[in-house]
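Asks: Provided below for reference: sequence and predicted model.
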Amino acid sequence: MSSRSGKRRIGVLLGVAVFAYLLDLSSKLAVVAKLEHHDPIQVFGTWLQFEVIRNRGAAFGFGEAMTIVFTVIAAVVILVIARIARKLYSTPWAIALGLLLGGALGNLTDRLFRSPGGFEGGVVDFIATPHFAVFNLADSAIVCGGFLIVILSFRGLDPDGTLHKD
């Protein structure tokens, strides 16, 4: 069964990616300028705080010695999304991939341009919740995009807009 509408959704993908990227970048610029080297700000008591850290690893600080690996992974994700985009006819998939792309670009920008630079920069994380990793808006976009991809896959919708039944 096909649900292809006949028009590629690259514009949707790029629009979502640019929005996610700019939101992440502006939030990081603001928190670094206003909050870095200051005590955490309690937004909702200890349930939600803004606390700036530089994370050279992955979630929970895992793999700090492998920063270059995470940089390469982000670059590969971007290339895979570009390849999928050539056959992208599904708006939900365009939104999901746009979130992934914007988030990957946001964290990749940190790894390339933040100290010490050269593929080893620390990602700015600032959203802190109890008993969980400190994260940023790029991380949130990646998780939301990934979750949406799982839902779309379980529902049988492919990026090309076709429905399949397993």
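Replies: Alright, I've got the coordinates.
Asks: all contacts plus neighbour counts: C-alpha atoms, from now on.
Replies: Fine.
Asks: And the helices in this structure?
Replies: Along the chain, the stretches classed as helices by DSSP state H are 10-35, 67-85, 91-113, 137-155.
Asks: Can you tell me which of the ones you listed is most buried?
Replies: Burial of those is given as mean neighbour count (mean count of other Cα atoms under 10 Å); helix 91-113 ranks first at a mean of 26.
Asks: chain center to that one: distance?
Replies: 5 Å (Cα atoms, centre = their mean, to the nearest Å).
Asks: As a markdown table, the helices of the chain with distance to D166 would be great.
Replies: Output for the helices of the chain, formatted as a markdown table (distance: least, Cα to Cα, whole Å):
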| stretch | distance to D166 |
| --- | --- |
| helix 10-35 | 27 |
| helix 67-85 | 21 |
| helix 91-113 | 19 |
| helix 137-155 | 10 |
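Asks: Out of the ones you listed, which gets nearest to L163?
Replies: helix 137-155 (8.2 Å; Cα to Cα).
Asks: What is that closest one packed up against?
Replies: Secondary-structure packing of helix 137-155 (3 or more Cα pairs under 8 Å, 6 or more residues apart in numbering; DSSP states H and E): helix 10-35, helix 91-113.
Asks: Use this one as the comparison:
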Amino acid sequence: MQTAGGTTLSEDTQPDTAMAGKPERDDDTPERASRRRPGLMLACYLIAAAAIGLDQLTKALILDGVEPGEPVRVLGGLAYLSLTFNSGAAFSMFTDYTWVLAIVATCVVVFLVYLARRIVYPAWAIALGLVLGGAAGNLVDRYLRAPSHPGDPLDGNFAQGHVVDFISVFEPRGEVFAIFNLADSALVCGVILIVLLELTGRGFSPQSRRPKGEPEPER
């Protein structure tokens, strides 16, 4: 069809009309989000490494300066340094299955290392870095602390090291809340952040953030 001036009204010469209805590309598209992966993966690993390093440093200082059964009052009584050795999981559960916990924790750490390669949002780099660092921090204890002897995996104690816990809030000896360490803190904070991200619609992948019914952008 032609107007009097000779201009056509076909779709071929109406780019605005041709593009109508197509979703605009934004930073949530898989193509653009994937460009962030190397940097965010590195950030995740660095956060995890920092959590592991700080956890192991504080454990070494506590082992050197605090005796088991002799809590040290800090922060005006808000917390106590109560050195304990935990063979179980959080809150001293499954104390008779230390090696099983070590295997489970190893699988979790390997999975998180792989998952970090797919991070496309900064908040998820923080969350997964904290969880990875917390899980790996305690896993170091499982493999390297007594009664484990990593040089002889056949001695019956392999991967049965006891985790060093030392933070007791409000009262000594875990009288108010279970004694924990910095790895536990990192792990809990990371899990809480993950839950908040999911509840607020900030999913792990761009696809999970797309409103229901919205078509995927064309590549």
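Replies: In hand now; what should we look at? Given the structure is predicted, the values throughout are model-derived calculations rather than measurements.
Asks: Make TSV out of the helices and strands packed on helix 137-155 of the first structure and add distance to A75 of the first structure.
Replies: What follows is these, written out as TSV (distance: least, Cα to Cα, whole Å):
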stretch	distance to A75 of the first structure
helix 10-35	15
helix 91-113	8
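Asks: among the ones you listed, which is nearest T129 of the first structure?
Replies: Once these are compared by Cα to Cα, helix 10-35 is nearest, at 16.3 Å.
Asks: give me the stretch of the second structure that that closest one matches.
Replies: Mapped onto the second structure using TM-score structural alignment, helix 10-35 of the first structure covers residues 41-66.
Asks: Map F85 of the second structure across to the first structure for me.
Replies: Match for F85 of the second structure (TM-score structural alignment): R54.
Asks: what about the helices of the first structure, which gets the closest to W47 of the first structure?
Replies: W47 of the first structure lies closest to helix 137-155 among these, at 17.0 Å (Cα to Cα).
Asks: That closest one corresponds to what range in the second structure?
Replies: Matched against the second structure by TM-score structural alignment, helix 137-155 of the first structure falls on residues 182-200.
Asks: same question, stretch 72-82 of the first structure
Replies: Counting by TM-score structural alignment, stretch 72-82 of the first structure pairs with residues 103-113 of the second structure.
Asks: Kindly provide the distance from E64 of the first structure to V72 of the first structure.
Replies: E64 of the first structure sits 14 Å away from V72 of the first structure, going by Cα to Cα, to the nearest Å.
Asks: Kindly report the same for G11 of the first structure.
Replies: G11 of the first structure is 26 Å from V72 of the first structure, by Cα to Cα.
Asks: What about P211 of the second structure, how many residues nearby?
Replies: Residues lying near P211 of the second structure (other Cα atoms under 10 Å) number 9.
Asks: Name the nearest residue to the residue sitting furthest away from the middle of the first structure, sequence neighbours excluded.
Replies: Going by Cα atoms, centre = their mean, the residue of the first structure most distant from its centre is M1, 31.6 Å out. Leaving out its chain neighbours, the residue that sits closest to M1 of the first structure by Cα to Cα, 6 or more residues apart in numbering is L163, at 5.5 Å.
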